[in-house]
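J.: Fold the following.
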Amino acid sequence: MVAGVPLLATACGGAREVVEGVGVLFPLGDAAQLAQGLKHMAGLDAGQREACALHMLQRLQQRFSDQAVRGAFWQLPQVRWRERGWQVIDAAAYGDTWQRFGGSVATHPLVIEQLADLAQIPVRYLGFPQDGELKAALPRRWGFPATGAARMAEVVERLRELLIGSVLFLEGAPIAIQLVYRVEAPQWISVEYVNGGVDPETKAFSPGLNMSANKQQLLKRHRKRKRVILLVLLVALLLTALWAWWLPPVLALVLWVAHEAWFSDHLFYVPGSDYQYDLQASERHALHGLGGVLALPKDCQLDGNETLLLRVNLRAGWLGRLLDPAVRIEGGVADCQTFERGVRGVRYLNLGGQAEALGAGRLRLSGRHCRVAPEMELLVLRHTDYLAGSLMVIAPHADDAELAAFAAYAQAKSSWIVTLTAGEIENAYYRETFGLDLVEAARLKGELRSWDSIAVPRWAGVPSQQCVQLGYFCMQLPAMQAEPETPVASREADLADTRPFRRFNEVALRSDADGRPTWHNMVQDLRELIERARPATIVMPHPTLDPHPDHVCAHDALQQALQGASWQPQNLLLYANHLHDNDRWPMGDAGTGVPLPPFFDAGLPMRPWVLGVGEQQQRQKAIALGMMHDLQPAAPFKRRVRRFLQRCLAGRRWPAFGDNEFFRKAVRRHELLWKEQRAILDRLYEGIAADCECDIRWLTGDEQADLRGYFHRHVQIDQYDRILFFLRFKKEIRQARFIRTIPNLVILEHDAYQNYIPCKYTGKFSEYYRQLPWARVITSGAVVTRRLRDEGFDAVFVPKGYDQALLRNENRERDIELAFVGSLRSVAYSGRKQMLESIAAALGFVDMHNIVLYRDLEQLREKLAQLRADLALAERISRNGQQLAEQRYTFHALGQAITEAMRAPLRPAAKPGLLTRVLLALGLSR
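T.: You can find the predicted model right below:
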């Protein structure tokens, strides 16, 4: 809306026109009068309320005409009417009004013009005239199917010159823009702000990273290419009729058979492309497969629990273009890992379970329909034991947990399965089998899959009390995320209540009280379950590899739930049940190994973890999948014909225990998960190790809880000049009596700020450190360090930083002028400004040298003018800022800073008293 005063209500009498989502803005000066009037109206009858409301609106209209009215306005929540009095105006009049009064990017005349043209719809503009002059104008809402995520690239190109803010790119394609189609009702749509696209009929919203849209674009391109080829072949077939009338039908049949046998795979990349990974390996070793035999280097020691990957270069033979090429692994556990037809380039074999044979030098590789180059690289990834503690699997739909992590949750010490949606849509089988209508079939399918999500995990020994179905609706999570407080109903079940699909739960949730299907409720459900289950490891969908919209949203919801949760897991593992560029992965037969999937973004660090699945557990997994109702219907006739042709002509095989493609994909020798790559602390420790001799030890949760036992078994304190603790504070504080016996102690603590804020740890850090007066505390807060020193503690400031492998300069030109401009009107601004001034020196900030600081809006304008006039200065500040970050804030640099902070002599340590020594010796105290 564009107006001289930001007001969208008039009092011109007559019937009201209903409009969804129109807010009414009132001058602040009228707020008190309005509140009194509303309170007075509550006691009137209907006729009196109507007269009173009309009087109040007339008063407000008088204020609208006052050109002196400016400043702040008070917004009433979503008043849903608009009085008559608006009239149709042309685009030129609207544009003139926008230029006079201003407005948002979304209301810019050129934005509306471009998007309307892109969507091929007419736009009508409305204006509110008064005294012969327009006082307000707005584009009338548009009822049309949004262009949405599938055409987001076109939207960006249309608006390139108008966008304000950053545009993110993935492989050169835009994935997030600062404009959005926001659904206000299923039949209405308006252009507003930030992130992706919406289909108004489905309310499917695609925020941020939009691999789902990428898959649809790839599929559209694939089908278009096939249509072009089909047209060419059709013309060629018709021409063959010039030689013989029977040739076209015979050749058409041959071509159709060839297509079904060899060319029907959905492969949206060139098989000759190298897979491009940035794998965060603990060790890398060059291998030479002489005669196909692999020998482990002498300096590589394996215990059998590592994830082992082999980087190989494959080249398909001529048969490998018609039959699936594969690499046979022999000499250990026999395996055969399959790749794309026509493969040519770098691939990654999974050597999970082959450590013994590799160490003994008897592991052999041989190519089937492909050649394996002798130069290889072994990648060793060492992981903690994720199954030693409790595990929680987040499944967007029933069967996702079983497909991705059945063996993992079956082997874990304790497991929880949390399923987000009932999976009620795509229910044609139930309509046809039982003669149900759409709503009945959707409800039946939702109930069956809800039952599956509770009952099937029991096959693996998971108690039903630890299986929870949240009952939200399939393919509606993106719409919920778009409007977190708005309930989003099922597409097909005619339900806007989650409780019918929760009836099998044995766990009560707070959201059971209202059953509202909102994003806010789902996030709260996840937070509540995390705090109740207290899992050491959470398994959830991979937001980059898995493009399913519900899977992306499941990851986002979990991350949001962890913010503010009183319990934080030690590990996050990710899985991918769907890929955006290869529908057959993992390729090959059931029961074989799982190589790494196709991936082409070397800028994204990744850390895979492989869990071996024995033959017996594969059978258990197949049975669990067979119990899932959604995987039981037989394959359609077309697919059965295709499989017959591929079995006869392409040598492909499908398992006997299930028709669904997931039985082939999921019942394998390995389960492949990915460690969440937030920050790799290994690189922080590498920075420490680069500057001193040290032993770095990872302690499990149980070992952290029993430091006395761990030190007794594994550590001789007098062999070390310093012992650095980087542990959970709640584990430390419970063992203060034992920790007092460590004389050379340094504590690295990032959460000491909680000592000075209202929380359960207020003052606890000071209380703990007073028991360790000789210990040095390294904190990541300059103000916290200062306050600890004031209390007499030996405190040193080393700031937090960033993982240099996750964040680096890609030398791409920015499309925004400024990195950050803080709000001067924020009530917290003055406090932030004062704090920044006090710690700027400690952080290395120098105004107009490596950063730009400002004290008020006028100074900001002056400095911006200076930078725009002196591009060399702007470039120098930018370069110096990057240099500061790289020299002082990388994990490697911080590791060295921590080492330096440990070097200075510590205060003399007090010897533990006799009672403490006796209690510790008897194991009666920690």
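
J.: drop to CA atoms for contacts and neighbour counts, all remaining ones
T.: Will do.

J.: Spit out the contact partners of residue 266.
T.: When contacts are counted by Cα atoms under 8 Å, 6 or more residues apart in numbering, residue 266 touches 219, 222, 581-584.

J.: So which elements touch the longest helix seen in the chain?
T.: Assignment by DSSP state H gives helix 211-240 as the longest helix of the chain. Helix 211-240 sits against helix 247-262, with contacts defined as 3 or more Cα pairs under 8 Å, 6 or more residues apart in numbering; DSSP states H and E.

J.: in the helix it packs on, what's buried?
T.: For helix 247-262, the neighbour count (16 or more other Cα atoms under 10 Å) marks 248, 257-258, 260-262 as buried.

J.: okay, the angle between that helix and helix 211-240?
T.: Interaxial angle, helix 247-262 versus helix 211-240 (axes from the mean of the first three to the mean of the last three Cα atoms, to 10 degrees): 150 degrees.

J.: List the contacts of helix 247-262.
T.: So helix 247-262 is in contact with 237-238, 240-241, 322, 642-643, 645-646, 649-650, going by Cα under 8 Å, 6+ apart.

J.: Most neighbours among the contacts of residue 266, please name it.
T.: Among the contacts of residue 266, residue 581 has the most neighbours (other Cα atoms under 10 Å), with 22 neighbours.

J.: tell me the contacts of that residue?
T.: Residue 581 makes contact with 215, 218, 266-269, 598 under the criterion Cα under 8 Å, 6+ apart.

J.: To check against the first, give me the structure of this:
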Amino acid sequence: MSSRPWLHRHRIALLIALLAVALWGHCRGSSYRNFFQHDPRQAHDYALDRRDGQTFEVRLTRNGFEWPEEAPEPGVTAFLELHVKTRVLLPSLDPSIEFRSGDRNFSQSFAPRSTGRRYLNVSPAAGPGRVDMVGRQIGWRTGPARLVVFANRPIDESTRVLVVAPHPDDAEIAAFGLYATTLADVVTVTAGDYGGKNYGGLFPETGEHYRIKGLIRTWDSLTVPFIGHVPINRARNLGYFDGTLRTLHERRPRKVPAILTELQEPGLFRRVNTEPQLATRPFESSWPALVEDLRREVDWVGPELIAAPNPLLDNHADHQYTTVALIEALEERGWDGALLLYTNHPTRAEPYPLGPNTALESLPPWFGDELPFQTVLSYPVDETTRRLNYLALEAMHDLRPFEHRVTTPFLERARDLAEEAVWRALGRHDKLPGYLYDYLRRGPRPNEIYLVLDLEQAVRLKERFLEIEAVRGH
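T.: So this is what the prediction gives:
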């Protein structure tokens, strides 16, 4: 009889412990769910087997797979299509798959609670032999699996490339490795004169603040590419106003003013360019002028490849309409190169790519409509270039926590630092200020992902995007 109270207490303690574990597991994943506008149990769908690549069946075991003898080897982009599953009760914050080929190790991170079809980027493991795989808080279905391999087009230091960025820092986030290793020009469309009031402690008057912010970010867009071996005359900023590109399209051909910036001369930001033909060219904030400016840039550079945002995969209106204007310009010109479309603000998955900046980038979440594209390019970035990319992003004023140094009272800042120290000690990097959004985590990766399209496919993509916009009322 005397043992029953003891047994009863232990049952209660066990129940409390189980509830605490379940609650803890729920909380571990909740911080991520706020940033994902989709169910992580939903299968991703790029229909890679219907693209211009080769598909091979491999036997996937708990430990990896054998690279098919008949499959192409180095110089390819390769994705293993697999079905994953993560723990339900205690979801990891950073589930990942590590894989090894020869003496090289790689990893790719996934969202908590990931379930269903995913694409493991095994491009750097291409070659004869076994690809060994280890799941960290994530597993996969064994048995037959598809390996899709795309032949990469030759790209070297003589390849003529045009990188089109909607804002200062977009080129560095998405395409630094590409422009640092080719004969590239970097053209930024807007001055970046919108968004947060970063320098309000120095310039409290709104109109003046955004004029100064636009000038600083324009200068960043012209000088930072030099870290990636792009001389200042090959980096240009067209000087359009941040946050206005959708409005330019909706109100075409009318002019659209800056949103918050106080300007005596609308062409102020364009005048900052060191390239004289652009700096002295008349400026007009209208859609026809934007299309014409981009057509001039294509004619000036004569690129074989153009990197720009993907309107269907990128959620930012300026990014979407940058590429709409670019495709219109290419249609007028009849260009016959290849478009490399990147994604900086993935639709329904802003924190992509996940995990540390040493992890490989793969395809962002996509469901539903089939995307127009030909192939996928996983562009490799060597370690020195990746580290230079980190420095280039750090050099961008808009990516620095400047406001804390000027406007935050000492005690408030001390509290923030103490809170940050606690989360670091607990290993909860997801709780650190801006961790999921941080472009110094998201940007400098060992590879860059592009969907590759010809002009015909790009026109289809533009038309599909505008159809979706019309349904939404834009």
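
J.: Please identify which of the contacts of residue 581 of the first structure is nearest to residue 230 of the first structure.
T.: For those, the closest approach to residue 230 of the first structure (Cα to Cα) belongs to residue 266, at 16.3 Å.

J.: Quick check: the aligned residue for residue 111 of the second structure in the first structure?
T.: Using TM-score structural alignment, the partner of residue 111 of the second structure in the first structure is residue 340.

J.: I'd assumed residue 270 was in contact with its match.
T.: No: with contacts defined as Cα atoms under 8 Å, residue 340 of the first structure does not count as touching residue 270, sitting 9.5 Å away.

J.: between these two, who's got more neighbours?
T.: Counted by other Cα under 10 Å, residue 340 of the first structure and residue 270 do not tie: residue 340 has more neighbours, with 24 against 11.

J.: you'd agree that one is in a strand?
T.: No: secondary structure of residue 340 of the first structure (DSSP: H, G, I helix; E, B strand; the rest coil): coil, not part of a strand.

J.: just to confirm, which helix or strand has the residue mapped onto residue 297 of the second structure from the first structure in it?
T.: By TM-score structural alignment, residue 297 of the second structure lines up with residue 529 in the first structure. Using DSSP states H and E, residue 529 of the first structure maps to helix 519-533.

J.: Show me which residues of that helix are buried.
T.: Buried residues in helix 519-533 of the first structure, counting neighbours by 16+ other Cα under 10 Å, are found at 519-530, 533.

J.: Stretch 327-342 of the second structure too?
T.: In stretch 327-342 of the second structure, counting by 16+ other Cα under 10 Å, buried: 327-331, 335, 338-342.

J.: Could you check how far the match of residue 111 of the second structure is from residue 258 of the first structure?
T.: Distance from residue 340 of the first structure to residue 258 of the first structure, counting by Cα to Cα, to the nearest Å: 17 Å.

J.: Equivalent analysis for residue 645 of the first structure, please.
T.: The spacing between residue 645 of the first structure and residue 258 of the first structure, counted by Cα to Cα, is 9 Å.

J.: what does residue 331 of the first structure give?
T.: Residue 331 of the first structure sits 37 Å away from residue 258 of the first structure, going by Cα to Cα.

J.: same thing with residue 134 of the first structure?
T.: 67 Å.

J.: ok, now which ones touch the residue most central in space within the second structure?
T.: Centroid-nearest residue in the second structure: residue 344, 3.1 Å away (criterion: Cα atoms, centre = their mean). By Cα under 8 Å, 6+ apart, the contact set of residue 344 of the second structure is 170, 173-174, 309, 314.

J.: Could you check how far the equivalent of it over in the first structure is from residue 531 of the first structure?
T.: Alignment note (TM-score structural alignment): residue 344 of the second structure maps to residue 577 of the first structure. For residue 577 of the first structure, the distance to residue 531 of the first structure equals 27 Å [Cα to Cα].

J.: got it, and residue 865 of the first structure?
T.: Applying Cα to Cα, the value for residue 865 of the first structure to residue 531 of the first structure is 51 Å.

J.: before we move on, what SS does the nearest residue to residue 189 of the first structure once chain neighbours are set aside have?
T.: The shortest distance from residue 189 of the first structure to any non-neighbouring residue, by Cα to Cα, 6 or more residues apart in numbering, is to residue 183 (4.7 Å). With three-state DSSP as the basis, residue 183 of the first structure sits in strand.

J.: Over to residue 738 of the first structure?
T.: helix.

J.: And the one 10 residues further on, by the same measure?
T.: Taken by three-state DSSP, the conformation at residue 748 of the first structure corresponds to strand.

J.: Kindly report the same for residue 460 of the second structure.
T.: Going by three-state DSSP: residue 460 of the second structure is helix.

J.: From residue 378 of the first structure, how far off is residue 603 of the first structure?
T.: The spacing between residue 603 of the first structure and residue 378 of the first structure, counted by Cα to Cα, is 21 Å.

J.: These two: which is more packed in?
T.: Taking other Cα under 10 Å, residue 603 of the first structure and residue 378 do not tie; residue 378 has more neighbours (22 against 14).

J.: can you point me to the longest strand in the second structure?
T.: Using DSSP state E, we find that the single longest strand of the second structure is strand 76-86.

J.: Can you show me the helices along the second structure?
T.: Using DSSP H, the helices assigned to the second structure run over residues 3-33, 170-180, 206-223, 245-250, 276-279, 287-301, 317-333, 383-395, 402-406, 410-425, 439-442, 455-472.

J.: Make CSV out of those and add distance to residue 186 of the second structure.
T.: Conversion of the helices of the second structure to CSV gives the following (distance: least, Cα to Cα, whole Å):
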stretch, distance to residue 186 of the second structure
helix 3-33, 33
helix 170-180, 7
helix 206-223, 8
helix 245-250, 19
helix 276-279, 13
helix 287-301, 10
helix 317-333, 14
helix 383-395, 14
helix 402-406, 26
helix 410-425, 36
helix 439-442, 19
helix 455-472, 20
